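Asks: Below are the sequence and a predicted model; questions follow.
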Amino acid sequence: MLRTVSVMILLAYSMFSCAQEKKTWVTYPGNDGPGKGRNIVFVSGDEEYRSEEGLPMLAQILAVRYGFNCTVLFSTDPKTGEIDARYQTNITGLEHLQKADLLVMLTRFRELPDAQMKYFDEYVKAGKPVIGLRTATHPFNYSRDTAGVYAKYSFNSEVPGWEGGFGKLVLGETWINHHGIHGKEGTRGLINGIEQDGKNPILNGVKDIWTPTDVYSIQQLTRANILVYGQSTNGMTPTAPVNLEKSVMPVAWTRTYQVPGGREGKAFATTMGAAVDLLNEDLRRLIVNACFWAVGIEKQIPEKANVSFIKDFKPTMFGFDNFKKGSFPSKYEMK
């Protein structure tokens, strides 16, 4: 009887240990390529734009085709490890930022605990490169702990020196509003001809961008170099005519950043980037090119980067709470 009880205890402990050790992120080791030896950390976590689907796809391309070591992190339920886009207070694995050469993020209104947030803080203070997609202009919202040490990262921060929070200081803009009609108007990308004529390598092979997400309002960008402007389209198809009654807005740019007490770094931002946006080949190419630029190998950007999918990619349409429930990070492993 005692032997049976002991075996049961050991079995229960083993099962508990396995559960504890279950990774809530996915890693794609890099093949040979210009990015070999460089580490990119992708951080997903938004309720609406399916970053948990789009970022693994981009990471696979960069790992398989261009040699980057890529790790993708998710918003997960800490009790189950299940991906939960609504869970705003947990993204495990952020310690990977300690060895990251590049951070690519699409998060929205997260409020992470200090033990996790410190890795973000250390990363940007070190002036390391950042790429922000869509809601990365408003990635944090400290509405629960408004007096916390990292509340200054909030999109609506009024802390002196941190006005506008992470989005404003690092990417150049915080959340303003929808310039286009959300869910009714898309974005037609207008390539900045000056940058194109100047042979900006980030625009290599980038000609035709259209996305179903709408244009965001941008009030003022500083220290920024605009690569693509966005025109609202009267409809959500690539052939929809542009809305000439609306002004254009920047939708992709590069800039330098420096947070208080930190070193200077560089950033690329685009207000496009929902999973369904990434069906557009030239948007994927723009982001892949930006990754080369961010880690300092812009001279190796191909004339037309191969950004074809590694696995079938059938993204979920954007919308609140329509993420695929019951999914775990292991779903995105390459078998």
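Replies: That came through fine.
Asks: From now on I want contacts and neighbour counts done on CA atoms only, so please keep to that.
Replies: Will do.
Asks: can you map out the strands along this protein?
Replies: In the chain, the strands defined using DSSP state E lie at 25-28, 39-45, 69-73, 102-107, 130-133, 186-191, 210-211, 224-233, 249-257, 265-270.
Asks: got JSON lines for those strands, with mean neighbour count and distance to residue 218 too?
Replies: JSON lines is the format used below for the strands of the chain (neighbours: other Cα atoms under 10 Å; distance: least, Cα to Cα, whole Å):
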{"stretch": "strand 25-28", "mean neighbour count": "22", "distance to residue 218": "33"}
{"stretch": "strand 39-45", "mean neighbour count": "27", "distance to residue 218": "22"}
{"stretch": "strand 69-73", "mean neighbour count": "26", "distance to residue 218": "28"}
{"stretch": "strand 102-107", "mean neighbour count": "25", "distance to residue 218": "18"}
{"stretch": "strand 130-133", "mean neighbour count": "26", "distance to residue 218": "14"}
{"stretch": "strand 186-191", "mean neighbour count": "26", "distance to residue 218": "14"}
{"stretch": "strand 210-211", "mean neighbour count": "26", "distance to residue 218": "18"}
{"stretch": "strand 224-233", "mean neighbour count": "24", "distance to residue 218": "11"}
{"stretch": "strand 249-257", "mean neighbour count": "23", "distance to residue 218": "6"}
{"stretch": "strand 265-270", "mean neighbour count": "25", "distance to residue 218": "11"}
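Asks: Which one, of the ones you listed, ends up nearest to residue 14?
Replies: strand 25-28 (21.3 Å; Cα to Cα).
Asks: where's residue 59 relative to residue 33, distance?
Replies: 14 Å (Cα to Cα, to the nearest Å).
Asks: ok, these two, which is more surrounded?
Replies: When residue 59 and residue 33 are compared on other Cα atoms under 10 Å, the one with more neighbours turns out to be residue 59, at 27 against 14.
Asks: Quickly note the distance from the residue nearest to that one when sequence neighbours are not counted to residue 58.
Replies: What sits nearest to residue 59 in space, not counting adjacent residues and going by Cα to Cα, 6 or more residues apart in numbering, is residue 70, at 5.7 Å. As defined by Cα to Cα, residue 70 lies at a distance of 9 Å from residue 58.
Asks: ok, now residue 284?
Replies: Spatial separation of residue 284 from residue 58 under the definition Cα to Cα is 8 Å.
Asks: List the residues that contact residue 107.
Replies: By Cα atoms under 8 Å, 6 or more residues apart in numbering, residue 107 lies in contact with 43, 44, 45, 46, 51, 135, 136, 138, 139, 140.
Asks: Quickly check these for the two that are furthest apart.
Replies: Using Cα to Cα, the contacts of residue 107 reach their maximum pairwise distance at 51 and 140, which is 15.2 Å.
Asks: Can you pick out the residue with more neighbours from these two?
Replies: For residue 51 versus residue 140, the count of surrounding residues by other Cα under 10 Å is larger for residue 51: 32 against 26.
Asks: Was I right to think the more buried one contacts residue 275?
Replies: Yes: between residue 51 and residue 275 there is a contact under Cα atoms under 8 Å: 6.1 Å.
Asks: would you list the strands of the chain in a markdown table and tack on distance to residue 146?
Replies: Shown next, in a markdown table, are the strands of the chain (distance: least, Cα to Cα, whole Å):
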| stretch | distance to residue 146 |
| --- | --- |
| strand 25-28 | 29 |
| strand 39-45 | 20 |
| strand 69-73 | 25 |
| strand 102-107 | 19 |
| strand 130-133 | 24 |
| strand 186-191 | 35 |
| strand 210-211 | 35 |
| strand 224-233 | 30 |
| strand 249-257 | 24 |
| strand 265-270 | 27 |
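Asks: Below is structure B, check it against A:
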Amino acid sequence: GAETWSILEHNDINHVMLVGVHTNMCVLGRPFGLRQLSRHGKDVVLVRDLTDTMYNPAMPPYINHFSGTDLIVEHIEQHVCPTISSEQVLGGKPLRFRLDRRPHIVIMIGEQEYLTRVTLPEFARQQLYADYRVSYVFADSENPNYFHDIDQIADADLLIVSVRRRTPPVAQLKFVRDHIDAGKPVLGLRTASHAFSLRNNSPPSGHTSWESFDGEVFGGNYQGHHGNKEKDDERTLVWRSSPPDAPLLAGTNLQGETPTTSWLYKTSPLRPGTNVLMMGRVGQRQPHEPVSWTYVHQGGGRSFYTSLGHPDDFQNADFIAMLKNAVDWCVAP
């Protein structure tokens, strides 16, 4: 450690990229590692695709070896220093280990109302990391129409969308369009029905909307909600409308009508070809509305949409089971 530090100081090196093994041992904890370099003022980053973790999947948390590395990288990003990937320096594509055959899920988040920047990563940690490689595309906090690392969608096997009324730059939205045109699956949560819609307003110069995204991708027909969002309003009641053996509702215990905090979206009528899994109502209001369904989108790939997604829904075991089933169904051959 002292020798490494002396070399850096003698050559006036303040910007350091660390690679190598093992991420959770030497790379992080040695005297020349990330923690010490950051603590002593060096501008240090981990090159996250050029490292590997010492982890045995037979030990807790019992996940894929490469998912273990992802968890360590996530810890480093939250508590130690930023990370980059090799193609940001060298060009080309990031390194992927030959034995890492996990399907790649990209979760695109750009909404403030339902806190999916918190709930979706936690869902992924608990439900997806064992079997999938998960990456995130977050909207910028200062420029909400700009999405960081959106080029990751080009490598996605599944795109999960939790975005509300954003109009990205044309080149950024093209990654979403290309994913769909390639026939790849899409999963939408709640505000994804109006992810790129501005209610007939014009986007800023150089940016673009996609007003028909809901219908073309999910077969949906979002027209607002039933207004039961205040604390004293009637709760939304949901129930299964699919056969008892429907695979996307396997592991759920939906018996009769179940209350949910998510206020009910107006989604009917859906496009032909949708397969409705759950319905919902508010008191005696009409019509009853589809709440969860599947569709084959305009690119020929599978899509799943649910108008649920309030933070309270992520505390509901039936919702979690349905969402995990939907991910597996979307990615299945």
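Replies: Yep, it's here. In this text, all values refer to a predicted model and were calculated from it rather than measured experimentally.
Asks: and the residue nearest to residue 59 of structure 1, what pairs with it in structure 2?
Replies: In structure 2, the residue matched to residue 70 of structure 1 (TM-score structural alignment) is residue 134.
Asks: For the closest residue to residue 143 of structure 1 other than its chain neighbours, grab the count of nearby residues.
Replies: If you skip the residues right next to it in sequence, residue 143 of structure 1 has residue 111 as its closest partner in space, 7.8 Å away by Cα to Cα, 6+ apart. Residue 111 of structure 1 sits with 24 neighbouring residues when counted by other Cα under 10 Å.
Asks: quick one on the thing from earlier: hmm, which of the contacts of residue 107 of structure 1 are common to structure 2?
Replies: For both residues aligned by TM-score structural alignment, their matches' Cα atoms under 8 Å, a contact is called conserved when the aligned residues also meet in structure 2; among the contacts of residue 107 of structure 1 this holds for 43, 44, 45, 46, 135, 136, 138, 139, 140.
Asks: now, among the residues you listed, which is nearest to residue 288 of structure 1?
Replies: The shortest gap between residue 288 of structure 1 and any of these belongs to residue 43, at 15.8 Å (Cα to Cα).
Asks: wait, what's in contact with that closest one?
Replies: Under the criterion of Cα under 8 Å, 6+ apart, the neighbours of residue 43 of structure 1 are 55, 72, 73, 74, 103, 104, 105, 106, 107.
Asks: again, only using 6 Å
Replies: Contacts for residue 43 of structure 1 (Cα atoms under 6 Å, 6 or more residues apart in numbering) come out as 72, 73, 105.
Asks: Same question for residue 148 of structure 2.
Replies: Shown here is residue 148 of structure 2, whose contacts under the criterion Cα under 6 Å, 6+ apart are 137, 138.
Asks: Relative to structure 2, which residues correspond to stretch 92-112 of structure 1?
Replies: Taking TM-score structural alignment, stretch 92-112 of structure 1 hits residues 148-168 over in structure 2.
Asks: Straight-line length of the matching stretch, end to end?
Replies: Per Cα to Cα, the first residue of stretch 148-168 of structure 2 is 11 Å away from its last.
Asks: Please flag which of the contacts of residue 107 of structure 1 sit within helices.
Replies: When DSSP state H defines the helices, the subset of the contacts of residue 107 of structure 1 inside them is residue 51.
Asks: with the contacts of residue 107 of structure 1 in mind, which one is nearest to residue 169 of structure 1?
Replies: When the contacts of residue 107 of structure 1 are compared for distance to residue 169 of structure 1, the smallest value, 11.0 Å, is given by residue 138; criterion: Cα to Cα.
Asks: aligned partner of that closest one in structure 2?
Replies: Residue-level alignment of residue 138 of structure 1 against structure 2, with TM-score structural alignment as criterion, gives residue 194.
Asks: From the centroid of structure 2, which residue is nearest?
Replies: Structure 2 has residue 107 as the residue nearest its centroid, 2.0 Å off, counting by Cα atoms, centre = their mean.
Asks: Isn't that one up against residue 160?
Replies: Yes: using Cα atoms under 6 Å, residue 107 of structure 2 makes contact with residue 160 at a distance of 4.7 Å.
Asks: Residues that sit against both of the two, list them.
Replies: Common contacts of residue 107 of structure 2 and residue 160, defined by Cα under 6 Å, 6+ apart, are absent altogether.
Asks: For stretch 243-251 of structure 1, which outside residues touch it?
Replies: With contacts defined as Cα under 6 Å, 6+ apart, stretch 243-251 of structure 1 is touched by 228, 229, 230, 231, 232, 233, 234, 270, 271.
Asks: The same query, at a cut-off of 7 Å, please.
Replies: The set of residues that contact stretch 243-251 of structure 1 without belonging to it, under Cα atoms under 7 Å, 6 or more residues apart in numbering, is 217-218, 226, 228-234, 270-272.
Asks: Now the two most distant members of these.
Replies: 226 and 234 (23.7 Å).
Asks: Looking at structure 1, name the residue matched to residue 262 of structure 2.
Replies: For residue 262 of structure 2, the residue aligned by TM-score structural alignment is residue 213.
Asks: From residue 175 of structure 1, how far out is that match?
Replies: In terms of Cα to Cα, residue 213 of structure 1 sits 15 Å off from residue 175 of structure 1.
Asks: These two - which one has more neighbours?
Replies: For residue 213 of structure 1 versus residue 175, the count of surrounding residues by other Cα under 10 Å is larger for residue 213: 28 against 19.
Asks: Make sure that one is actually in contact with residue 184.
Replies: No: with the criterion set as Cα atoms under 7 Å, residue 213 of structure 1 and residue 184 do not qualify as a contacting pair; they are 8.6 Å apart.
Asks: Now find how far off-centre the lengthiest helix in structure 1 is within its chain.
Replies: In structure 1, assigned by DSSP H, the helix with the most residues is helix 2-21. Between the mean C-alpha location of helix 2-21 of structure 1 and the chain-wide mean there is a distance of 39 Å, by Cα atoms, centre = their mean, to the nearest Å.
Asks: repeat for stretch 141-158 of structure 1
Replies: With Cα atoms, centre = their mean as the basis, stretch 141-158 of structure 1 stands 20 Å off its chain's centre.
Asks: any idea how far residue 131 of structure 1 is from the residue nearest to residue 59 of structure 1?
Replies: Note on residue 70 of structure 1: its distance to residue 131 of structure 1, by Cα to Cα, is 14 Å.
Asks: next one: residue 190 of structure 1
Replies: Counting by Cα to Cα, the gap from residue 190 of structure 1 to residue 131 of structure 1 is 20 Å.
Asks: give me the number of residues near the residue lying closest to residue 221 of structure 1 once chain neighbours are set aside?
Replies: Using Cα to Cα, 6+ apart and skipping the chain neighbours, the partner closest in space to residue 221 of structure 1 is residue 172 (5.5 Å). The burial count assigned to residue 172 of structure 1 is 26, neighbours taken as other Cα under 10 Å.
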